[in-house]
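J.: structure for the following, please:
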Amino acid sequence: MRPLSLFVFFLIVLSNSLLFAHTELQEVWEPQVAGRFYSENENVLKGQINTFFKNIPEQPDKGKPLAVISPHAGYQYSGQVAAYGYKSIKGYEFTRVILLSPSHFSSGKRFRGVSILKTKNFKTPLGLITVDQEACNYLLTFAKGSSPTAPQKTTTLFGSYEGAYSGEHSLETQLPFLQLSLGNFTLVPIMVGILVDDDFDQIAHAIRPLLNDKTLVVVSSDFTHYGEGYGYVPFKTNIEKNIKALDYGAFEKILSKDFHGLRTYRKETGINTCGIIPIALLLKLLPENAQGEILNYDTSGRQSNNFSFSVSYASILFTKLPETKSGHYIPPLDSSEKHPPFSLTSEEKIRLLSLARNTLQTYTRTGIPPDLTPIERTVTPKLKKNYGVFVTLKKYGELRGCMGYVLPKRALFQGVVENTIKSSSGDCRFNPVEAQEISDIIIEISVLSELKKINKPVDFLLGKEGILIRKGLAHAVFLPQIAIEEGWGKIDTLRHLCQKAGLPKDAWKDDRMEFYVFTTNVFNEVDTI
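T.: Sure thing, here's the model as predicted:
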């Protein structure tokens, strides 16, 4: 073993013994970074956070929150981004928060496993937060391989190491946001150290019984730390663009809940996301039907207009929606609700395209969606009805992004705004649209009719009807124009649909496969405006 490797190994072993040193239960853990990362004055702190919340336009309901990934830099840098995640949990009656934070090793001691501080309360300028003693004691006595309800001995992966909390900001910076978002709640503070091999599974197995409808999981993490001071300079040109691409590569793995893919991505790129271990642990905890979404993204380099040093911040929300898989919404298909035949006037089409264009410009340049309140007052009643809708972006005739949903889920004008944002920044096949591209992009909107079930897979009108296939939770959909644009016949279309759903290409022959068709009202900026 080389001397450096031996030294690192010694650190880990040494820290394990420190991790499980006997500690007494404290009454209060005092703030460590108040006055540095956020204001130590109660009124100033409340005002700053509430201003962050006010800067965020009202968002459509995204489903029951399960988890939030939130940045932890000084509030002047990452506070506005963090506010997106915390505003999304307002109104939900969470009574407990499990907070997973990375240890920045401020005291110089690394440790393997997780540390749970033995204290009754955490203190911030906004008051005391009660620690859930029962949950913490359960984790501290959880034994590897034992029954969650009958722990037998203390595993080496759980302990109380006060040094992980001394001077540490990653956990503490989340607390004032939680206090103003949730009010009263109990806290399970978990500082995450080094995890290897099956540590993730063992710790997730221990935490999982604590998860319920009243419990929110929060992960504290910044993303790329670029610059000589961080020891990470993987590129020296097009820095802003490359940082964004690097971050979104990680986001793609996170939103797909791809635990192994995220770890491989880290090895391949060297990305120094400080909370990547807690994030990977979260991916082990999320249920299959969790849906992820990037609420906001920014960098300190953009804020200071100096990319010689830059830290990336993202607010990511995971929600639970009925019948979901791999982050994609699958609404019930047997709804008896009927919707009237759909048609739009030329003025209404122009209004929706104009709204999509304004959304693309606003969100690409600022990261903030347009305020829907004044828009709602100006649109026609028809545009307030719920319809399935897709927004497609094309650049020089090539696809640049396409996102939407099949069944009526939002008011049409809201769906256009939401899916314009998702097409420009959330389609994992592409990097996010950049400001300089906007003038080269043509927007197309497809408004969908109701779904109609067909009995035979070939009973659809090629080029005139879109088709959705579903087998269990696996599903995929093509708009009517896709087959024509790709030059496919019916069999080719069905095969590509199956592959898109993650199924064998001939799975359309399976008797358990369901088929639905729909028509679309398609219009774009070239033909309409």
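J.: from now on I want contacts and neighbour counts done on CA atoms only, so please keep to that.
T.: OK.
J.: sec struct for the residue nearest the centre of the chain, please.
T.: Residue closest to the average C-alpha location in the chain (CA atoms, centre = their mean): Ile316, at 3.1 Å. Assigned with DSSP: H, G, I helix; E, B strand; the rest coil, Ile316 falls in the strand class.
J.: so who does the residue nearest to it when sequence neighbours are not counted touch?
T.: In space, and not counting its chain neighbours, Ile316 is closest to Ile294: 4.5 Å by CA to CA, 6 or more residues apart in numbering. Ile294 makes contact with 314-317, 426, according to CA atoms under 8 Å, 6 or more residues apart in numbering.
J.: to compare against the first, here's another:
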Amino acid sequence: MKRKAAVAGSFYPENPEQLKKQVELFLNEAPKLEELGHIRALIVPHAGYVYSGSVAAFGYKQLCGKSYDTIFLIGASHKASFKGAATTSCSAFETPMVDVIVNQNIINDLTNASSIIFCDDEVHQGEHTLEVQLPFIQQAFDGFKGIVPLIIGNDERELQKLARLLKPYWVPSNLFIISTDFAHYPPSVIAEKEDKNTADAICTNSYHHLLNYLEQQRKTGADNLLTGLCGWSAVLTLLAITEGLSVKYHQLAYEHSGMKLYKDSSRVVGYHAIAVCDEKEKEKISRHESTYLLGVARDAILNHFGLPGDVTDKVQPVDTQSAGVFVSVYVNDELRGCIGRFSHAPLEELIREQAVNAAFFDSRFEALTLDELTDLTIEISVLTPMRLIGDIQEIEMGRHGIYIKKGGAHGTFLPQVGARNNWTVEEYLSRCARDKAHIGWDGWCEAEVYTYEAIIISDKDD
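T.: Next up, the predicted model:
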């Protein structure tokens, strides 16, 4: 059985030759960016081609000439409400050009692994979110083994489970394509602002940061904003897969419907193309950047005393996906304060703030005095995005910090805490649950446990 094309002739041309020429034109006009790493996923729009085709083409142009085995094609339903993810029993998806083969072997494995992924051909009938990607997929690649079409439901509680089922397929030979539009129906000036903020939230590679931003956006209720991200469940599923991995999100292109056809800016839909690439192998924070950031921390402490700072050699913002900062201060190698927070605020801003807090406002220690400045050393832990884990065996002592959350209670230990004390994983979790989250020694067993890593820079002598 084949899944019939539903929007040929409306969202894109029904005539095969016209369709091929239109897609080729879009791809030929899109630039190719050479500095991107290996692309693992693509977030692209799914509106009619006259509106979003040029943005979609910008994303797909980066894939031209590349080779993948299986394409996981993921979107959210525009018409059905359900939990989990609906796939299909169809052997192929029809298009005006040629049929696109469905990888039923992977679908069988997924549906056998859990009931939250199930076959439901009705969910796919008439749904355009995946279909409009197929002509671009056919033009961008010389060949691939098939697609795995998934339409994600609207129950946020299932998304982390879905991500764990899909994560084994997150390998370099596979590609994940996420289909979503952005702001729906506000005036263009509002759409541009909201879409930038939403894209920035996605590019933090933090599931909860995006989730919290979308909730804040919904509560704020910008003028005529029906939704800021119609494929929110598909994007969150991707973030649940990539969070904590060595990948980087790149914003490639943005337009909205007010720039197209009728040029109506009073009520628009926004379109982004975003690529997710393997992070290039390089030192995440260079020696020069480390020296500068340590100087920023020291200057913040000097300024608190009313003294001028020493940093004059400013560098460009450090290019790392920071999810927070902890600053530790030592006097004669004895800890005198350690405070930080999880945040996606600018790195320098966080370091200044937490350096002052650690030096003067850690209630466990006396505030730093002017006489102690000559014996002061500073350690900065730049935190990577958090990742929810399903099994404590995923925790690597010395590499992973932990964040435990149960209701409104939460607590964290930096990676170096467990390593310095030679704790077991269970002791690491239990001490954090009891001493930091205050939920009891075994409280972590019924809590959400997240891991993160820390890039540590210090001005201590080696």
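J.: quick one on the thing from earlier: now check the residue nearest to Ile316 of structure 1 against structure 2: what is it aligned to?
T.: For Ile294 of structure 1, the aligned position in structure 2 is Gln251, judged by TM-score structural alignment.
J.: just the element for its match, please.
T.: In this structure, Gln251 of structure 2 sits in strand 247-256 according to DSSP states H and E.
J.: which residues touch stretch 75-87 of structure 2?
T.: For stretch 75-87 of structure 2, the external contacting residues (CA under 8 Å, 6+ apart) are 107, 116-121, 123-124, 127, 129-130, 148-155, 158-159, 162, 178-180, 230-234.
J.: which among those residues count as buried?
T.: Buried by 16 or more other CA atoms under 10 Å: 107, 116-119, 123-124, 127, 129-130, 148-154, 158-159, 162, 178-180, 230-234, out of those.
J.: of those residues, which belong to helices?
T.: Per DSSP state H, helices hold the following members of those: 107, 123-124, 159, 162, 232-234.
J.: for these, which two are the farthest from each other?
T.: Ile107 and Trp232 (22.5 Å; CA to CA).
J.: nearest spatial neighbour of the aligned partner of Phe223 of structure 1 in structure 2, chain-adjacent residues omitted?
T.: Residue pairing (TM-score structural alignment): Phe223 of structure 1 is matched to Phe182 of structure 2. Of all residues not flanking Phe182 of structure 2 in the chain, Leu229 sits nearest, at 4.3 Å (CA to CA, 6+ apart).
J.: how about Asn524 of structure 1?
T.: Nearest non-adjacent residue to Asn524 of structure 1, counting by CA to CA, 6+ apart: Glu444, 4.1 Å away.
J.: quick check: the aligned residue for the one you found in structure 2?
T.: Taking TM-score structural alignment, Glu444 of structure 1 has no aligned residue in structure 2.
J.: number of nearby residues for the closest residue to Glu42 of structure 1 other than its chain neighbours?
T.: Leaving aside its sequence neighbours, Glu42 of structure 1 sits nearest to Pro125 (CA to CA, 6+ apart; 5.1 Å). Other residues near Pro125 of structure 1 come to 19 when the count uses other CA atoms under 10 Å.
J.: aligned partner of Pro125 of structure 1 in structure 2?
T.: By TM-score structural alignment, Pro125 of structure 1 lines up with Pro96.
J.: that match against Gly9, yeah?
T.: No. Pro96 of structure 2 is beyond contact range of Gly9, at 9.5 Å (criterion: CA atoms under 8 Å).
J.: quick check: neighbours shared by the two?
T.: Joint contacts of Pro96 of structure 2 and Gly9 (CA under 8 Å, 6+ apart) are Asn15.
J.: ranges for the helices of the stretch 1-150 of structure 2?
T.: For the stretch 1-150 of structure 2, applying DSSP state H, counting those that start in this stretch gives helices covering 16-29, 49-61, 104-113, 121-124, 134-140.
J.: please apply the same query to the stretch 201-350 of structure 2.
T.: Using DSSP H, counting those that start in this stretch, the helices of the stretch 201-350 of structure 2 run over residues 207-220, 232-242, 287-304, 347-360.
J.: hang on, the earlier thing: how deep is the match of Phe223 of structure 1 tucked in, by neighbour count?
T.: 26.
J.: confirm Ile445 of structure 1 sits in a strand?
T.: Yes. Ile445 of structure 1: assigned to a strand according to three-state DSSP.
J.: what's the closest non-adjacent residue to it?
T.: Using CA to CA, 6+ apart, the nearest residue to Ile445 of structure 1 is Val391, at 4.8 Å.
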